[in-house]
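Engineer: no letters, just coordinates:
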């Protein structure tokens, strides 16, 4: 395969992986920008969406409806998290919020392991998703193409929502100063619940895309992707939505191109090199690539 074709193939891989990281990082950033909370139970939302998709397909439901059901499961779960776990401690310290998110994450993992299965569960995806498509002489996996397309459509739709709707503008105002939202006559609970619902939507979509590429779901499926998304959010600047997207794509590019172009004898050190590059980026931009000042007053 010519060098240019190899590069383009790796570019597609980077866009696919980076897009998933971007969706997850954006979900984390949406909640953090309003509440100052890093929700480490975000990975369990991915897992819940994966299980929702899996069991819907096993039950024989149409594929499109199974996808919808998986995403709805993630949204409902995150709204329950917000109402039961996070709303009672909304005005608490950052440490309390962080410990609460860790506790919710641990509880959900135990529930998945005990009431579903501790082992990976194969997901009966349609065979056509494993096919290849040709674009300009480049062969791209259909799942990768769909992943890239869905990622960009979701990012565009969210941007339009935040800029053109009343609730979207309220969320943007809340990320600056919650008092402005109260002056707009919008209830704080509605703004926070909407932010969590959007994070659940993004995690659900990312979870479906992740499951479609790996073909299975397990209780720990969401841990590593969300950890990477957290790193991506830091790279972009915590509280910056555009920064979260940029950080997600940057991290995806770093991982894919290191995997492709590192000498075989050094592939075992890929993650170490990736972290070194992240540190170098943060040394040049300590607050993140697109950092912004965040004021949280609930």
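Structural biologist: Arrived safely. This structure is a prediction, so every number in the text was calculated from the model and none was measured. Numbers count the residues shown, from 1 in each chain.

Engineer: please make it C-alpha for all contacts and neighbour counts, starting now.
Structural biologist: Noted.

Engineer: what number of residues lie near the residue lying closest to residue 25 once chain neighbours are set aside?
Structural biologist: In space, and not counting its chain neighbours, residue 25 is closest to residue 229: 4.5 Å by C-alpha to C-alpha, 6 or more residues apart in numbering. If you count neighbours by other C-alpha atoms under 10 Å, residue 229 ends up with 32.

Engineer: other SSEs contacting the longest helix anywhere in the chain?
Structural biologist: Counting by DSSP state H, the longest helix found in the chain is helix 3-35. Under the contact criterion of 3 or more C-alpha pairs under 8 Å, 6 or more residues apart in numbering; DSSP states H and E, helix 3-35 touches strand 138-141, helix 142-164, helix 166-176, helix 188-214, helix 223-236, helix 241-261.

Engineer: ok, second structure coming up, stack it against the first:
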């Protein structure tokens, strides 16, 4: 199988470095996509960008780090896969509780205020979280022991081995599974119907018996749970986390959500994959200093011709 794949690559004349960077870009894009789903869920219902979402992601990565070290060094769990699964569940629970508290204390009291009030509150929560983690954990990078270092060799050409690591495979499969689960929740469950009703008209949804406050709170809880999954995958992939790691991935994920069409779950993941691929391929073939510029240029180009994003719906003015 590997020989036939190598022959096909050789016949097509594909650069094996390009194939490897493609795998790396899809992995990074999957992490962005997981974070972007949280952005797009909250924006789709209340029309507000939760700028604290990136720092919730960073907080979840620290939670995953702490509990991974506890499980592997203190409790003595030898299976990295089992430890990661338990860590992800713990991070989801704790981060979801924070998401609920965030909505209840910082956003709900300002829901009827002027439009900039929740945005300012979100920025304030972001700064608070970043500084709280800096004080609690310090400003240095926090590494983890090596996790899942094994790789699956795909093919070799001219001495260059293209490989897919187990951690990359886990991250991409996790993104696919999570997208499928949340798409099912939004499209096929009573919570999803309530979310779509609140997205269209919150006042009318309340008139037909939907608990709008509960629906919005659950959306924040789900978004925080998604951030916890992304934080665990980020820790698995990079093996290190810093208190400042919430800002840049958060901005990239927000860009991915806008690129894919904010409000669309598949669009958020597609946007994340595009941003990840552009970053990695630009870094591999051009100057790494301009990878962020390249990613935002793609956003500008797409929005110039498709203002609603790749899968977004045009805004309809309610009268």
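Structural biologist: Happy to help now that I have it. These figures come from a predicted structure and were not determined experimentally.

Engineer: how close are the two chains, by TM-score?
Structural biologist: TM-score for the superposed chains, counting by TM-score structural alignment, normalised by the length of the first structure: 0.90, backed by 292 aligned residues with a C-alpha RMSD of 2.2 Å.

Engineer: still on that earlier bit, mind checking how far the residue nearest to residue 25 of the first structure is from residue 266 of the first structure?
Structural biologist: Distance of residue 229 of the first structure to residue 266 of the first structure, computed by C-alpha to C-alpha, to the nearest Å: 24 Å.

Engineer: residue 174 of the first structure too?
Structural biologist: Taking C-alpha to C-alpha, one finds residue 174 of the first structure at 46 Å from residue 266 of the first structure.

Engineer: who has more neighbours, those two?
Structural biologist: Set side by side, residue 174 of the first structure and residue 266 show more neighbours around residue 174, with 25 against 12, by other C-alpha under 10 Å.

Engineer: wait, the more buried one touches residue 34, no?
Structural biologist: Yes. At 5.9 Å, residue 174 of the first structure counts as touching residue 34 under the criterion of C-alpha atoms under 8 Å.

Engineer: find residues that contact each of those two.
Structural biologist: Listed as contacting both residue 174 of the first structure and residue 34 by C-alpha atoms under 8 Å, 6 or more residues apart in numbering are residue 296.

Engineer: ok, the residue nearest to residue 25 of the first structure - contacts?
Structural biologist: Contacts of residue 229 of the first structure by C-alpha under 8 Å, 6+ apart are 21, 22, 24, 25, 28, 248.

Engineer: now do the SS call for residue 276 of the first structure.
Structural biologist: helix (DSSP: H, G, I helix; E, B strand; the rest coil).

Engineer: map it across to the second structure for me.
Structural biologist: Taking TM-score structural alignment for the superposition, residue 276 of the first structure sits opposite residue 297 in the second structure.

Engineer: with residue 237 of the first structure instead?
Structural biologist: Here residue 237 of the first structure is matched to residue 261 in the second structure, going by TM-score structural alignment.

Engineer: residues contacting that match?
Structural biologist: Counting by C-alpha under 8 Å, 6+ apart, residue 261 of the second structure has contacts 267, 268, 308, 309, 310, 311, 312, 313.

Engineer: which of those residues lies closest to residue 152 of the second structure?
Structural biologist: residue 268 (28.4 Å; C-alpha to C-alpha).

Engineer: neighbours around that closest one, how many?
Structural biologist: 37.

Engineer: that one contacts residue 43, doesn't it?
Structural biologist: No. Applying C-alpha under 8 Å, one finds residue 268 of the second structure not in contact with residue 43, separated by 11.8 Å.

Engineer: of all the helices and strands packed on helix 3-35 of the first structure, which lies closest to residue 62 of the first structure?
Structural biologist: Nearest of those (C-alpha to C-alpha): helix 188-214, 14.8 Å.

Engineer: so the closest one aligns onto which residues of the second structure?
Structural biologist: Taking TM-score structural alignment as the measure, the second structure aligns residues 212-238 with helix 188-214 of the first structure.

Engineer: I appreciate the help and will end here.
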